[in-house]
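**Q** below are the sequence and a predicted model; questions follow.
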Amino acid sequence: MKYRFCFTGLLLLAALLCMAAPVKATRIKDLANIEGVRDNQLMGYGLVIGLNGTGDDIKKSIFTKQAIINIIKRMGMALPEATFQQIKTKNVAAVMVTSQLPPFARPGSPIDIQISSIGDASSLSGGTLLMTPLKGPDGSTYAVAQGPLAVGGISFGGKAAKAQKNFTTSGRVTGGAIVERAVNYALPSSGNILFQLRETDFTTASRMADAINGHFGAGTAKSIDSRTVSAVKPVGFQGDMVTFISDLESIEVAPDGPAKIVVNERTGTIVMGQDVRISTVAVSHGNLNLVISESTEVSQPNPLAAGTTVATTKTTLSAVEEEGNLVVLPMGINLGEIARALNAIGATPRDLIAIFQAIKAAGALQGELVIL
């Protein structure tokens, strides 16, 4: 009998462990960035050539015409000023070129570029970007871009009709720019490394520091504030900062965050976090449908009888009010129970937005209501 009770207890414990919800953990590399290790934005002004009559109108886009003149002069072609004024090409478009310079990019490394028209060009399909210097906020050139565009759209038609799929005034060149200058930054060989959380939260920062200390030993990390966690390289990683960061970023942490409900009344979108809770509240839902219809009745005399045809308008008014359903939501229910309870009363997404606003106004919503 004793062994039977022990066996039954083990089965019950195993069932409870199987029913327990697993803790959702996330790697540190997905939660935080190393301070100083980031992308840098680059931008440049250039010309796209080789367009099939879909470029800028030179008469309207003065900056495109001036850019063409500058390129011709730069190539050493000495033409009279009157000749420049007669340029009427439609195969050129002025564009802005943007890119992201990744961290630790060295000279000679290729990076992707995005090209967008700034004139009145109708399409950049089939065009080629001329050599364009890409500069940073300090005005220095960090990369040079050039190459044929890949436009993910088509556009064709005539004067009376036009068909278009996706956008044809922007394109992309994979590896279309070559890095010419690197951003001076090096990982410290010793000292502290600061991690910046992507989402500010004191609980997540504390859990992250505890997880690092549990993996490398006490005193390795500490949370400075709700966004910053400082970590010092242990003695066992002498001179090998990359290996230390790699091991540190693979540590898993259960992130936390405030309870939020985000609603967009324009699109009827509702997103609720898993930690949203409400106090005991009663919700009633009902709709009033008012229908007004008009019909024309025609009265005409019998054949060969005196009189004229008379038309009268008849208006019918009907009001239908659905029965209000009163649902009591108990305290502390979770996200799934909230959704099932509100769906049970037939609430549409727009109705749910009004219901959540009323629950928040009543002080029963334990969380933040964000309206976009």
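**A** Noted; the coordinates are in hand.

**Q** only C-alpha atoms for contact and neighbour calcs from this point on.
**A** OK.

**Q** where along the stretch 251-372 of the chain do the helices fall?
**A** For the stretch 251-372 of the chain, the helices defined by DSSP state H, counting those that start in this stretch occupy 335-344, 349-361.

**Q** nearest to residue 164, of those helices?
**A** For residue 164, the closest of the helices of the stretch 251-372 of the chain is helix 349-361, at 32.9 Å, according to Cα to Cα.

**Q** how about that closest one: buried residues?
**A** Neighbour-count burial for helix 349-361 flags 349-353, 355-357, 359-360 (criterion: 16 or more other Cα atoms under 10 Å).

**Q** now swap in stretch 238-248 and tell me
**A** Across stretch 238-248, burial judged by 16+ other Cα under 10 Å covers 241, 244, 248.

**Q** what does it contact?
**A** 28, 187-190, 212, 233, 237 (Cα atoms under 8 Å, 6 or more residues apart in numbering).

**Q** output these as CSV; include the columns distance to residue 163, neighbour count and secondary structure.
**A** Below are the contacts of stretch 238-248 laid out as CSV (distance: Cα to Cα, whole Å; neighbours: other Cα atoms under 10 Å; DSSP: H, G, I helix; E, B strand; the rest coil):
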residue, distance to residue 163, neighbour count, secondary structure
28, 48, 22, helix
187, 53, 12, coil
188, 56, 11, coil
189, 59, 13, coil
190, 61, 15, coil
212, 57, 23, helix
233, 60, 22, coil
237, 62, 13, coil
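
**Q** ok, those vs residue 299, which is closest?
**A** Ranked by distance to residue 299 (Cα to Cα), the contacts of stretch 238-248 are led by residue 28 at 81.9 Å.

**Q** for that closest one, give me its contacts.
**A** Contacts of residue 28 by Cα under 8 Å, 6+ apart are 208, 248-253.

**Q** mind redoing it with 10 Å?
**A** Neighbour list for residue 28: 195, 197, 208, 211-212, 247-255 [criterion: Cα atoms under 10 Å, 6 or more residues apart in numbering].

**Q** how about residue 38: what's its closest non-neighbour residue?
**A** Excluding its sequence neighbours, the residue lying closest to residue 38 (Cα to Cα, 6 or more residues apart in numbering) is residue 103, at 5.5 Å.

**Q** let me know whether that neighbour touches residue 37 as I believe.
**A** Yes - contact criterion Cα atoms under 10 Å: residue 103 and residue 37 qualify, at 5.8 Å.

**Q** tell me, what's touching those two both at once?
**A** 185-186.

**Q** just the buried residues from the contacts of residue 28, in ChimeraX please.
**A** To isolate the buried ones among the contacts of residue 28 in ChimeraX, judged by 16+ other Cα under 10 Å, type:
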select :195,197,208,211,212,248,249,251,252,253,254,255
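
**Q** try this one next to it:
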Amino acid sequence: MIRLLLASLVALFLAVPASADRIKDLGGFQGIRSNQLTGYGVVVGLPGTGDDNLEYTVQSLKAVTSRFGFQLPPGANPGMKNAAVVMITADLPPFAKPGQRLDITVASMGKAKSLRGGSLILTPLLGADGQIYAMAQGNLAVGGLGAEGADGSKIVVNVPSTGRIPEGATVERAVATGFDTAPTLTFNLARADFTTAQNVAGVINRTLGAGSAQAIDAVSVAVRAPEGANVRSTLMSTIENLDVVSAEPSARVIVNARTGTVVISSAVRVGPAAVTHGKLTVRIDENQRISQPAPLSGGQTAVEQRSNVSVEEEKKPMFLFAPGPKLADVVNAVNAIGASPADLVAILEALKEAGSLKAELIVL
């Protein structure tokens, strides 16, 4: 398996030449992003699987009924098995306008066993600034299932205490992005790299004219643009579809210690080093033999313990890395000794400690 994986990686890296990427696939313009919304509400209509008289559930129900001018009597403590307090979350996409619909996720905060069959009461969704940006309401779609017997036995499939309401919220307020009035447009790379930032600025300057863009740092590229949403929208569309050659990523070896997966980037180099890797096996066999004395000898029957201890060492040849071998050389050398994923990790760690591995070793 490890040989097939490493061979596939080598073929991929060696067969695919460096190609251009669209600028839109490398990052995004500053301010053009989604915003997180949250809300606190009550789900009603549950078939006895609610919070069962939790104090904050009672308080929430009183708050809901007070909207309609109905006040519960002082000291009232109604049964709440048919209701549950929930948190509502949603993502408000950029440029969302009032009247558009959002998908929302509803999750129980208390001891509700299941939200299946419940309906969310009208709930405001707030942004980080405390302002209301959407209103949520609707019937929940719950993928989980739970059942409980009279003797206490129960079964739960997936997570019945969480559900979704497709298009369950209506946008009430748009978020100003400021892209049409900002002094410049700023394009941010998803991964910091000075070379890629310079390449992006160069492509924009060749398309729009010298001095149109400049790389501020390893992430941001500032683009001069006239004011006006229409003009800037056209300009941003043009920039996003330009092709640019990305810089070769840094040399990294990624090791997942839990699964044994090892990924080696094409930029990995190994300095001069001699490596040998063997396998030592110690085997202990325990046997019992019955000792039976001759008749009339006066001896007693006894159990005799016999142990056989052996040591086996698998001989592996030492291999030598010449100066500056590439990924293919590393893979061929490791395959030559038949290293398992665990053995490969041990070899890479030893090479890193010896200073021969010219890459960042990352253990997940």
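**A** Okay, I see it. Everything quoted here is computed from the prediction, not taken from an experiment.

**Q** before we move on, back to that, just put the buried residues of helix 349-361 of structure 1 in TSV and tack on distance to residue 131 of structure 1.
**A** What follows is these, written out as TSV (distance: Cα to Cα, whole Å):
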residue	distance to residue 131 of structure 1
349	51
350	52
351	55
352	54
353	52
355	57
356	55
357	55
359	59
360	57
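
**Q** quick check: end-to-end length of stretch 289-308 of structure 1?
**A** 39 Å (Cα to Cα, to the nearest Å).

**Q** ok now that stretch, how far from the chain's centre?
**A** Distance, stretch centre to chain centre, for stretch 289-308 of structure 1: 59 Å (Cα atoms, centre = their mean, to the nearest Å).

**Q** got the contact list for it?
**A** Residues from elsewhere that reach stretch 289-308 of structure 1, judged by Cα under 10 Å, 6+ apart: 309-322.

**Q** do that again at 6 Å, thanks
**A** Stretch 289-308 of structure 1 is contacted by residues 309-321 when judged by Cα atoms under 6 Å, 6 or more residues apart in numbering.

**Q** between the two ends of stretch 75-94 of structure 2, what distance do you get?
**A** Distance between the two ends of stretch 75-94 of structure 2: 46 Å, counting by Cα to Cα.

**Q** what of stretch 167-183 of structure 1?
**A** Start-to-end span of stretch 167-183 of structure 1 (Cα to Cα) is 34 Å.

**Q** what's it aligned against in structure 2?
**A** Counting by TM-score structural alignment, stretch 167-183 of structure 1 falls onto residues 159-175 of structure 2.

**Q** and the helices in the stretch 101-250 of structure 2?
**A** With DSSP H, counting those that start in this stretch as the criterion, the stretch 101-250 of structure 2 has helices spanning 194-208, 229-240.

**Q** so which of those is nearest residue 253 of structure 2?
**A** In terms of Cα to Cα, the element of these nearest to residue 253 of structure 2 is helix 194-208, at 21.3 Å.

**Q** superposed on structure 1, where does that closest one end up, distance-wise?
**A** Here the mean offset of helix 194-208 of structure 2 against structure 1 after fitting is 1.2 Å, by mean Cα distance after the TM-score superposition for structure 1.

**Q** what sits up against the longest helix anywhere in structure 1?
**A** Longest helix in structure 1, counting residues (DSSP state H): helix 2-19. Outside helix 2-19 of structure 1, not one residue touches it by Cα under 6 Å, 6+ apart.

**Q** so the helix or strand that comes right after that helix corresponds to what in structure 2?
**A** Next helix or strand after helix 2-19 of structure 1 toward the C-terminus (DSSP states H and E): strand 26-27. Mapping strand 26-27 of structure 1 onto structure 2 (TM-score structural alignment) gives residues 21-22.

**Q** ok, average deviation of that stretch from structure 1?
**A** Following the fit onto structure 1, the mean deviation recorded for stretch 21-22 of structure 2 is 1.4 Å by mean Cα distance after the TM-score superposition for structure 1.

**Q** what's next to that stretch, contact-wise?
**A** Identification of contacts with stretch 21-22 of structure 2 by Cα under 6 Å, 6+ apart yields 241-244.

**Q** will you turn these into CSV that also has distance to residue 356 of structure 2?
**A** Below are these laid out as CSV (distance: Cα to Cα, whole Å):
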residue, distance to residue 356 of structure 2
241, 41
242, 39
243, 36
244, 33
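
**Q** just the ones in strands from these, please.
**A** Counting by DSSP state E, the part of the contacts of stretch 21-22 of structure 2 found in strands is 243-244.

**Q** what's the farthest-apart pair in the contacts of stretch 21-22 of structure 2?
**A** The largest separation in the contacts of stretch 21-22 of structure 2, counting by Cα to Cα, is between 241 and 244 at 9.5 Å.

**Q** ok, the closest residue to residue 198 of structure 2 other than its chain neighbours to residue 203 of structure 2 distance?
**A** Excluding its sequence neighbours, the residue lying closest to residue 198 of structure 2 (Cα to Cα, 6+ apart) is residue 215, at 5.8 Å. From residue 215 of structure 2 across to residue 203 of structure 2, the span is 11 Å (Cα to Cα).

**Q** quick one on the thing from earlier: so what corresponds to the residue nearest to residue 38 of structure 1 in structure 2?
**A** In structure 2, residue 103 of structure 1 lines up with residue 94, judged by TM-score structural alignment.

**Q** and its match, how many residues sit next to it?
**A** Here the number of neighbours of residue 94 of structure 2 (other Cα atoms under 10 Å) works out to 15.

**Q** was I right to think it contacts residue 35?
**A** No - the pair residue 94 of structure 2 and residue 35 does not pass the contact test of Cα atoms under 6 Å, sitting 7.6 Å apart.

**Q** what comes up buried for stretch 11-24 of structure 2?
**A** Buried, per 16+ other Cα under 10 Å, within stretch 11-24 of structure 2: 22-24.

**Q** correction: the previous question concerned stretch 157-174 of structure 1.
**A** Using 16+ other Cα under 10 Å as the test for burial, stretch 157-174 of structure 1 gives 168-173.
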